[in-house]
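In: what follows is a protein structure lacking sequence information:
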């Protein structure tokens, strides 16, 4: 029975955990990494762009937050394996994986090329699988771990303007999350996802400030505002901590109530 403040703090704590974050060089991944580092975790930021890693690590250092960077192309299975080996060497082991790497393609479905569609799927969905697989291969012999995938409410409902490839990739992440949770539960690996709504990041700012964002999207958010990356932190920390030991296979919407409104 949990009955002391110390027990509560420990329940939600991430201190000492080895955390690998893909897409950690910017946006959501960067923000989540800072929160983990502030909580005492050993953080490895994985990103395909060395310049983004360098900028993120400088930002962390400015705030007195320790972290390490590893270049990782999530579409290259062999490269992912090397990156996870390097990350594990730097942070001890990978106890937690947060999959943030991804891209968006804004284009009407009838104008998508097959190559464009495949590229989004390759990075967002196949890349997530590659990283889950690399982490799972380490977590199984280690006796367990936590995986948090970044999906989107677009994995549940469509949007009038064109994001067919992106929405398809996020729907795939939802099912991948449930499948891996089903397969790996016996290994004490919790696999969950968050499904953000409209979150302001450098990648999404143009949409947030667009006519569609302001006139179509914002009025459908029950809390009446666009989300910020900090709005995602609490749920991800929960899913990475001991507080979520009996939670797996879930996709948690963090969308200001948009899905609830239909």
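Out: Thanks, I have it. What you see is a predicted model, and the numbers here were worked out from it, not measured in a lab. Residues are numbered from 1 along each chain as shown.

In: going forward, measure contacts and count neighbours with C-alpha atoms only.
Out: OK.

In: and the next helix or strand past the biggest strand by length in the chain?
Out: Using DSSP state E to define each element, the chain has its longest strand at strand 189-196. Reading on from strand 189-196 to the C-terminus, the next helix or strand found by DSSP states H and E is strand 199-200.

In: which outside residues touch that following strand?
Out: 208, 226, 227, 228, 229 (Cα atoms under 8 Å, 6 or more residues apart in numbering).

In: helices of this structure, start to end?
Out: 5-11, 27-38, 50-62, 77-91, 114-121, 127-142, 164-184, 205-208, 211-212, 230-240 (DSSP state H).

In: out of these, the one nearest residue 103 is which?
Out: Nearest to residue 103, of all those, is helix 114-121, at 6.3 Å by Cα to Cα.

In: got the buried residues for that closest one?
Out: For helix 114-121, burial by neighbour count (16 or more other Cα atoms under 10 Å) applies to 117, 119, 120, 121.

In: and the second one, how close does it get to residue 47?
Out: In this case it means residue 119. Separation of residue 119 from residue 47 (Cα to Cα, to the nearest Å): 17 Å.

In: just the last one next, same as before
Out: Here the criterion is Cα to Cα. By it, residue 121 lies 17 Å from residue 47.

In: check the first one too.
Out: The gap separating residue 117 from residue 47 is 21 Å, by Cα to Cα.

In: who touches the longest strand of the chain?
Out: 136, 139-140, 143-153, 155, 174, 177-178, 180-181, 184, 232, 235-236, 239, 245, 247-255.

In: take a look at this one as well, against the first:
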């Protein structure tokens, strides 16, 4: 067996279809393109059809579909998997990458900001995991579910009570659903990004004091980039992770080891 054949046998996603949220930019976009380059067709869940990501996926020779849904609306989220089924598609891989952020000291944090963050960052993740898990079980699919957490799955952060609570919940949800489904052929794992240079972190990057504090603690001596997530998402979506369950894989430049 050649090196190429060996790697293909472990990491190829040919014949698979991945459903991914949050893929219009940043980490999610790079993960969607990485899955496509590894052989998967991609279903992009987004608010509207305005994106160049579909065309970029098609440019690497894979099929790409857009399913329009509002992740801030519980009813809209609840119709995603059944809607995909009506399109005649099956889901082999789910990647929950979408997220929003709201910042305010805890004593001033608004109810509406709490509700918005918990809905998109936790409740939507639960709903899609639940519905996709049932979809896989009903069809006998040996599937992969990948939830995007955060350093705040392990740490409280500053001025982000809703975000930290949601990402902590994602870590526990990942473990719980793995316990329920691993023996049935569904691997549920997660990725926990560190400080990544994306639009969501623009406020931190622009704050000279906080940005310097963050950089001083990162052993890699740089902020992460969306490209740093391509290998780990392919690994978790492939046969290479078949004996993993309930893990949150840190991609943080060594932050948590400090």
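Out: Yep, that arrived. Predicted model, so just to flag it, every value in this text is computed and none were measured.

In: overlay them and tell me the TM-score.
Out: The TM-score (TM-score structural alignment, normalised by the length of the second structure) is 0.91; 256 aligned residues with a Cα RMSD of 2.0 Å.

In: hang on, the earlier thing: buried subset of the contacts of strand 189-196 of the first structure?
Out: Buried residues within those, counting neighbours by 16+ other Cα under 10 Å: 136, 139, 144-153, 155, 174, 177-178, 180-181, 184, 232, 235-236, 239, 245, 248-255.

In: the longest strand of the first structure maps to which residues in the second structure?
Out: Aligning strand 189-196 of the first structure against the second structure (TM-score structural alignment) gives residues 186-193.

In: in the matching stretch, what counts as buried?
Out: 186, 187, 188, 189, 190, 191, 192, 193.

In: kindly report the same for stretch 206-219 of the first structure.
Out: 207, 208, 213, 217, 218.

In: just give the nearest non-adjacent residue to residue 196 of the second structure, would you?
Out: Spatial nearest neighbour of residue 196 of the second structure, chain neighbours left out: residue 224 (4.3 Å); criterion: Cα to Cα, 6 or more residues apart in numbering.

In: quick check: the aligned residue for that neighbour in the first structure?
Out: When the first structure is aligned by TM-score structural alignment, residue 224 of the second structure is paired with residue 227.

In: how near is that match to residue 236 of the first structure?
Out: 15 Å.

In: for residue 62 of the first structure, same thing?
Out: Distance from residue 62 of the first structure to residue 236 of the first structure, by Cα to Cα: 24 Å.

In: one step back: okay, and which of the contacts of strand 199-200 of the first structure map to strands?
Out: 227, 228.

In: any residues touching stretch 67-85 of the second structure, and which ones?
Out: With contact meaning Cα under 8 Å, 6+ apart, stretch 67-85 of the second structure is reached by 43-49, 90, 116, 119-120, 124, 127-128, 131-132, 135.

In: one more pass at 7 Å, please.
Out: 43-49, 116, 119-120, 124, 127, 131-132 (Cα atoms under 7 Å, 6 or more residues apart in numbering).

In: mind checking the end-to-end distance for it?
Out: Using Cα to Cα, the two ends of stretch 67-85 of the second structure sit 11 Å apart.

In: so for it, what gets flagged as buried?
Out: 67, 68, 69, 70, 71, 72, 77, 78, 80, 81, 84.

In: per the alignment, name the residue of the first structure opposite the third one.
Out: What that stands for is residue 69 of the second structure. In the first structure, residue 69 of the second structure lands on residue 72 (TM-score structural alignment).

In: for its match, give its distance to residue 201 of the first structure.
Out: Counting by Cα to Cα, the gap from residue 72 of the first structure to residue 201 of the first structure is 21 Å.

In: hang on, residue 15 of the first structure packs against residue 39?
Out: Yes. With contact defined as Cα atoms under 7 Å, residue 15 of the first structure reaches residue 39; the gap is 5.7 Å.

In: re earlier: need the buried residues of stretch 67-85 of the second structure in a markdown table (columns: distance to residue 24 of the second structure).
Out: A markdown table is the format used below for those (distance: Cα to Cα, whole Å):
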| residue | distance to residue 24 of the second structure |
| --- | --- |
| 67 | 13 |
| 68 | 12 |
| 69 | 13 |
| 70 | 14 |
| 71 | 13 |
| 72 | 16 |
| 77 | 17 |
| 78 | 21 |
| 80 | 17 |
| 81 | 19 |
| 84 | 19 |
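
In: what two of the residues you listed are the furthest from one another?
Out: Greatest spatial distance in the buried residues of stretch 67-85 of the second structure: 72 and 84, 18.5 Å, computed using Cα to Cα.
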